[in-house]
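Visitor: Structure, please.
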Amino acid sequence: MMERSEREIRESKLQELMNKHFAASSVPKGIHCLSLRLTDEYSSNAHARRQLPSPELLPLLSDNSYYHFILPTDNILVASVVVTSAIQSYLTPERIVFHARSPKYISLLNHLRIYLPELFPNLDKVVFLDDDVVIQRDLSPFWEIDLNGKVNGAVETCKCEDSWVMSKRFRNYFNFSHPLVAKHLDPNECARAYGMNIFDLHAWRKTNIRETYHEWFKENLRSNLTLWKLGTLPPALIAFRGHVQPIEPSWHMLGEEYDRLIEIINSQVVDCSMTEDADARRIMIHD
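Guide: Next up is the predicted model:
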């Protein structure tokens, strides 16, 4: 009887997590209506049906002398904010190439970055952006950061005193009461920001990062999501261990730091994903 009750409780918790995931990944009504309007425009406007990019620009998609950004999104509005902010901020916007990826199934968006070396076999270095960031400054120097042979350059999220965003460690993401987690991970290890990362794809292809990601992701499924809750940041934190070069925090401002306007002005990229204050969010977007 007790065993049956425990099983039902586990199944109920799993169903609750899945429902939250589906709710979070559903398409808002406003975006759905926009899609219908764009579809109508596409069918009635020949100009809207032009091939993009134009044939003469296709070689640029694999030209390593350009700045290549990967933007996974299914939301044309937020994508336009990211792209526009980049163009307005860059001193040489003509050297920017955006690769927008929108898989058929929205849930695949979160896993996209783990396949970057295979998706872009001819590129050596890319910057991966979430669709909730706004570029504030010319990012050309960002590409010159020395990764010291590492695969990933990212801002660490354990270097500040706030209790929300910039004090995140592994203990915030993993269930350390699980013996497998306790055995292999350190609860005090620093986590990393996910909204803007630079990747050396040449170095990545020499690693087993993808295999490690898959192994831990499957293990969590076999454990009924008891290693961590739904999400792709935890397995990525594990897979990239030992392959990350910490970068200066001013490159990427997150969450609660939005109330320090001097940092908004000076930061290179603002991440709106954890901003709860609507007025502050508007300041970021329109600054």
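Visitor: Please count neighbours and contacts with C-alpha atoms only from this point.
Guide: Fine.
Visitor: Determine the longest helix present in the protein.
Guide: Across the chain, the longest stretch assigned as helix under DSSP state H is helix 2-25.
Visitor: Please, which helix or strand holds Asp162?
Guide: Asp162 belongs to no helix or strand when assigned by DSSP states H and E.
Visitor: how much space between the residue nearest to it when sequence neighbours are not counted and Leu201?
Guide: Excluding its sequence neighbours, the residue lying closest to Asp162 (C-alpha to C-alpha, 6 or more residues apart in numbering) is Glu256, at 7.7 Å. Glu256 is 31 Å from Leu201, where distance means C-alpha to C-alpha, to the nearest Å.
Visitor: And for Asn208?
Guide: Taking C-alpha to C-alpha, one finds Asn208 at 13 Å from Leu201.
Visitor: One more: Asn64?
Guide: 11 Å.
Visitor: Give me the common contacts of the two.
Guide: The contact sets of Asn64 and Leu201 overlap at Leu123, Asp124, Lys125 (C-alpha atoms under 8 Å, 6 or more residues apart in numbering).
Visitor: show me what contacts the first one?
Guide: If you count contacts by C-alpha under 8 Å, 6+ apart, Leu123 has them with Ser62, Asp63, Asn64, Pro117, Leu201, His202.
Visitor: Go ahead and confirm the fifth one touches Asp124.
Guide: Yes - taking C-alpha atoms under 8 Å as the contact criterion, Leu201 and Asp124 are neighbours in contact, 5.0 Å apart.
Visitor: coming back round to it: tell me which of Glu256 and Leu201 has more neighbours.
Guide: Using other C-alpha atoms under 10 Å, the more surrounded residue of Glu256 and Leu201 is Leu201, with 21 against 17.
Visitor: The structure of the following sequence is requested for comparison with the preceding one:
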Amino acid sequence: MSKIRLCQRILLLSLFFLSVVAPLVFVSHRLNLLTLLGRREFLEDLYRATYRGDTLKLNAVEQEGADGLEEPNQVVYTEKDFASTISYYSEKNNDFKESGIAGYRTTTLERNGFNPDKGQRQGAQQNELSFMAQGRNIHDSQRMSEKNIQVTNKKVQEIKDQVILAKAYLKIAPPSSNLRLRDLEQLTREMELAVGEATQDSDLSTSALQKMRHMEASLSKVYRAFPDCSAVGAKLHTMLRQAEEQVRSQRHQATYLVHLAARTAPKGLHCLSMRLTAEYFALRPEERKLPNENKIYHPDLYHYAVFSDNVLACAAVVNSTISTAKEQEKLVFHVLTKSLNLPAISMWFLINPPAKATVHILSIDNFEWSSKYNTYQENNSSYPRFTSELNYLHFYLPDIFPALNKIVLLDHDVVVQQDLSELWNINMKGNVIGAVGTCQEGKIPFYRIDMFINLSDPLIGKRFDANACTWAFGMNLFDLQQWRRHNLTAVYQNYVQMGLWNIGSLPLGWLTFYNKTELLDRQWHVLGLGYSSDVDRNEIEQASVIHYDGLRKPWLDIAMGRYKSYWTKFLNFDNIFLQQCNLQA
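Guide: The predicted structure is shown next:
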């Protein structure tokens, strides 16, 4: 028995010795077969494995966090967003860090026996790889430079995001929290003041960037105290809904205030009208007459009709037309207004005579022919285009001017920039009205008939084509002879009796002058200056007439500033009445 046990022990010891010695022999044999290049690659792989451990761990943590977070859907900051490795300061030192690592690698390889001078082929391969790496780095740096040029508000957006996230943390943190919430709240206020109204990174001060780094550190501490992103996400979602509701409410309020301002006469204009009216009635009857009354209905002159109850608006239209005209003595302006405003408008042109042109002021309340037409109906709408009788008297021009054959209609919110004498030479081809079309998509404005008129009504739909081109009031040439021949005033009255009064004067014009419209070149009449900020500046400069259609009239405080100078340059704000009423450009 003792011999058997002895043999078993010897066998076990032999197997143990073999299991220990065999791997050593195998490894030493493999090491002898390695070349110098193989040793270098082996050591590099060993080095990379050593320094990639932390990166792999971080990636694993990031992936785990991403898989676990399903709600909310909004973008939630993670801890890596506040790590110092991506801070503003560290981005500037990336090149230094990379060069340091490269130097450390070279030193390590030399210490392990690698000689870079051995082997020309190996050196050539190394140079080629180095050249490719440099080219890739240059390409990456160029791409980053282009990105930095394009994205000039990156820091501003980061600061705003930090402020939003800080507010979310402040709302979910309990009062008993041991965090330094007061410091975070103070830093949030400082960040809001630092960013102010900045829209580009160049607008930020150096102190703002320093506060940004402090905020990163503070948010990183808060994140470690609240690692659960779901609470932060829910709070951000609530804040988003509240902000959207606030924006929606403010938009409704802004829209209401804009409409209110458009319907309300400014205090300065009311003051001007009252002062001019008082001056007018202080004159003797013979002093109230305007000059050149013999030219009022001369058929060979250029006649312009302006419907308005606004003194400044009439002055701008008349002054701009006269200043750009080549033959001022041929211009005759017929200003039609209500009897309440007639004294003020008359007094304005008495103290500001229109050079060689003629101005004729008419009161719409004195028309004898109006009794045979139902020219105005009571309407409950508060919008001026539905309630002002001046907007509907356009359809009675042949009755207002029975002695004239042609006339140009100018709205009181237009400015004439070029001589309009060529307008009178346009061949109307038997049509009644000349107007600029508004049926071209992509241009301002764009209208379709079915936007304003219910073509499903069989009495209307069978008469009109929904694809017919629309046009604009504001600057229109009328052939009054053709108008009388087609008896279009009766056609208009028929549509009014059908109950189409409420659709507005423009759609009624489309119906009344359907298939009797001569479309003019867009350069004659550019629209949109009263509501759109996208009107092409070149089109404005080249236009014969520009139109402030919309709510933002140039004489209101809500006027669009970029277009207002085209209107104010035709008014003399040094006038004593304008100064007394505090009316300024």
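Visitor: now, which of the shared contacts of Asn64 and Leu201 of the first structure sits nearest Met284 of the first structure?
Guide: For these, the minimum distance to Met284 of the first structure (C-alpha to C-alpha) is 27.5 Å, reached by Lys125.
Visitor: picking up where we left off before, show only the entries of the shared contacts of Asn64 and Leu201 of the first structure found in strands.
Guide: Lys125 (DSSP state E).
Visitor: Adding distance to Glu144 of the first structure, write the shared contacts of Asn64 and Leu201 of the first structure out as a markdown table.
Guide: Putting those into a markdown table (distance: C-alpha to C-alpha, whole Å) gives the following:
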| residue | distance to Glu144 of the first structure |
| --- | --- |
| Leu123 | 16 |
| Asp124 | 13 |
| Lys125 | 11 |
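Visitor: just the strands in the stretch 51-200 of the first structure please.
Guide: 67-72, 96-101, 125-129, 133-135, 152-154, 196-200 (DSSP state E, counting those that start in this stretch).
Visitor: Identify whichever of these lies nearest to Glu276 of the first structure.
Guide: When the strands of the stretch 51-200 of the first structure are compared by C-alpha to C-alpha, strand 133-135 sits nearest Glu276 of the first structure, at 14.3 Å.
Visitor: Let me see the contact set for the residue nearest to Asp162 of the first structure.
Guide: Asp162, Trp164, Val165, Met274, Thr275.
Visitor: and what of Val78 of the first structure?
Guide: Asp131, Asp132.
Visitor: what does it align to in the second structure?
Guide: Using TM-score structural alignment, the partner of Val78 of the first structure in the second structure is Ala313.
Visitor: With Ile247 of the first structure instead?
Guide: Aligned counterpart of Ile247 of the first structure in the second structure: Leu520 (TM-score structural alignment).
Visitor: Also Leu123 of the first structure?
Guide: In the second structure, the residue paired with Leu123 of the first structure is Leu404, using TM-score structural alignment.
Visitor: For the alignment partner in the second structure of Trp216 of the first structure, give me its contacts.
Guide: For Trp216 of the first structure, the aligned residue in the second structure is Tyr495 (criterion: TM-score structural alignment). By C-alpha under 8 Å, 6+ apart, Tyr495 of the second structure lies in contact with Trp501, Leu508.
Visitor: State the distance from Thr39 of the first structure to Pro59 of the first structure.
Guide: In terms of C-alpha to C-alpha, Thr39 of the first structure sits 28 Å off from Pro59 of the first structure.
Visitor: same question but for Leu108 of the first structure, I mixed them up
Guide: 27 Å.
Visitor: Of the two, which one has the most company?
Guide: The residue with more neighbours, out of Leu108 of the first structure and Pro59, is Leu108; 12 against 8, by other C-alpha under 10 Å.
Visitor: To which residue of the second structure is that one aligned?
Guide: Under TM-score structural alignment, Leu108 of the first structure pairs with Glu389 in the second structure.
Visitor: now do Phe142 of the first structure
Guide: Match for Phe142 of the first structure (TM-score structural alignment): Leu423.
Visitor: and the residue lying closest to its match once chain neighbours are set aside, how many neighbours?
Guide: Excluding its sequence neighbours, the residue lying closest to Leu423 of the second structure (C-alpha to C-alpha, 6+ apart) is Leu477, at 7.7 Å. Counted with other C-alpha under 10 Å, the neighbours of Leu477 of the second structure add up to 23.
Visitor: Can you tell me what Pro234 of the first structure aligns to in the second structure?
Guide: That one, Pro234 of the first structure, aligns with Pro507 by TM-score structural alignment.
Visitor: what's the average distance of the helix or strand containing its match to the first structure?
Guide: Assigned by DSSP H and E, Pro507 of the second structure belongs to helix 505-512. Taken against the first structure, helix 505-512 of the second structure registers an average deviation of 1.2 Å after superposition, with mean C-alpha distance after the TM-score superposition for the first structure.
Visitor: Show me what the helix or strand just after that helix is packed up against.
Guide: Per DSSP H and E, the first helix or strand lying C-terminal to helix 505-512 of the second structure is strand 517-520. In this structure, strand 517-520 of the second structure packs against strand 433-436, with contacts taken as 3 or more C-alpha pairs under 8 Å, 6 or more residues apart in numbering; DSSP states H and E.
Visitor: rerun at 10 Å
Guide: The elements that strand 517-520 of the second structure packs onto, with contact taken as 3 or more C-alpha pairs under 10 Å, 6 or more residues apart in numbering; DSSP states H and E, are strand 433-436, strand 475-479.
Visitor: Let me have those strands in JSON lines, adding distance to Leu236 of the second structure as columns.
Guide: Below are those laid out as JSON lines (distance: least, C-alpha to C-alpha, whole Å):
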{"stretch": "strand 433-436", "distance to Leu236 of the second structure": "50"}
{"stretch": "strand 475-479", "distance to Leu236 of the second structure": "53"}
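Visitor: Indicate which one of these is closest to Cys271 of the second structure.
Guide: strand 475-479 (29.4 Å).
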